[in-house]
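J.: here is a sequence together with a model predicted from it:
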Amino acid sequence: ISEQNGEWMLENDYPYTSHSSNQCYFDASKCVSKTTKIVQLPINEEKILAACAEYGVISCCIDSSPIDFMYYSEGIFDTDQCNAWELDHAVNIVGY
């Protein structure tokens, strides 16, 4: 995201491809949103929900190393196996 000036594309325009390529397929002409502010939210679901309701989509980082993450396909991912110091995936919170 930092390499694309905070700009975002839709998943349909930039689909997940696993480890099939090391190439970036970012296309600035297909951007639909831009990150405008970075803050650290508290670890509190109600406060995150309130921020999502007030500001819209919230970007965050997660640890993808738990084995159950490999089988995740949709919905809310919830595990107690995450490591707050091993963040390696960026995702968006769009509400719940």
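T.: Arrived safely.
J.: please make it C-alpha for all contacts and neighbour counts, starting now.
T.: Noted.
J.: roughly how far does residue 91 sit from residue 46?
T.: 18 Å (Cα to Cα, to the nearest Å).
J.: what do you get for residue 90?
T.: Residue 90 is 21 Å from residue 46, by Cα to Cα.
J.: ok, now residue 54?
T.: 12 Å.
J.: helices or strands up against the host helix or strand of residue 32?
T.: Per DSSP states H and E: residue 32 is located in strand 31-34. When contacts are defined as 3 or more Cα pairs under 8 Å, 6 or more residues apart in numbering; DSSP states H and E, strand 31-34 sits against strand 7-9.
J.: and the comparison structure, right after this:
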Amino acid sequence: MDNSIKYNNKENIEIEIKLEKINNKIKLTIEDNGMGIPKDELNNVMKRFYKVDKSRVKNNSFGLGLSIANRIIKNYKGEISIDSEVNKYTKIIIYM
């Protein structure tokens, strides 16, 4: 949710959060209308210290949030996936 706010360059920020129970598993979906992530960068955003936009030096980001979330989710035998389209949306889906 922090990234949904931090990396949104639109005047009207929209964030949709869904929590569902599917076959005894929990599915958490967070989708925003922000700047999006280029398809060729999606595999990298879970890496420690990785930032898609290298020019965003002054936004108090260290490129650790998604890598930490990914590690915690995997430690609990969960899965995380990201879908995104530049200038349209980013959707994070977590299954636990």
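T.: Looks like it came in fine. Just so you know, these numbers come straight off a predicted model, no measurement behind them.
J.: could I get the TM-score for this pair?
T.: The TM-score (TM-score structural alignment, normalised by the length of structure 1) is 0.28; 47 aligned residues with a Cα RMSD of 4.3 Å.
J.: list the buried residues for the strand holding residue 32 of structure 1?
T.: In terms of neighbour count (16 or more other Cα atoms under 10 Å), strand 31-34 of structure 1 has no buried residues at all.
J.: likewise stretch 83-94 of structure 2?
T.: Buried, per 16+ other Cα under 10 Å, within stretch 83-94 of structure 2: 84, 89, 90, 91, 92, 93, 94.
J.: burial measure for the residue nearest to the fourth one when sequence neighbours are not counted, as a count.
T.: For residue 91 of structure 2, the nearest residue in space outside its immediate sequence neighbours is residue 31; the separation is 4.2 Å by Cα to Cα, 6 or more residues apart in numbering. Here the neighbour count serves as a burial measure; for residue 31 of structure 2 (other Cα atoms under 10 Å) it reads 20.
J.: likewise residue 25 of structure 2?
T.: 11.
J.: ok, now the one 5 residues further on?
T.: Applying other Cα under 10 Å, we find 17 other residues in the vicinity of residue 30 of structure 2.
J.: closest one of the buried residues of stretch 83-94 of structure 2 to residue 22 of structure 2?
T.: residue 94 (12.0 Å; Cα to Cα).
J.: would you confirm that that closest one belongs to a strand?
T.: Yes - Residue 94 of structure 2 forms part of a strand when assessed by DSSP: H, G, I helix; E, B strand; the rest coil.
J.: got the contact list for it?
T.: Residue 94 of structure 2 makes contact with 26, 27, 28, 29, 73, 78, 79, 80, 81 under the criterion Cα atoms under 8 Å, 6 or more residues apart in numbering.
J.: doesn't residue 73 of structure 2 lie inside a helix?
T.: Yes - when three-state DSSP is applied, residue 73 of structure 2 is found to be in a helix.
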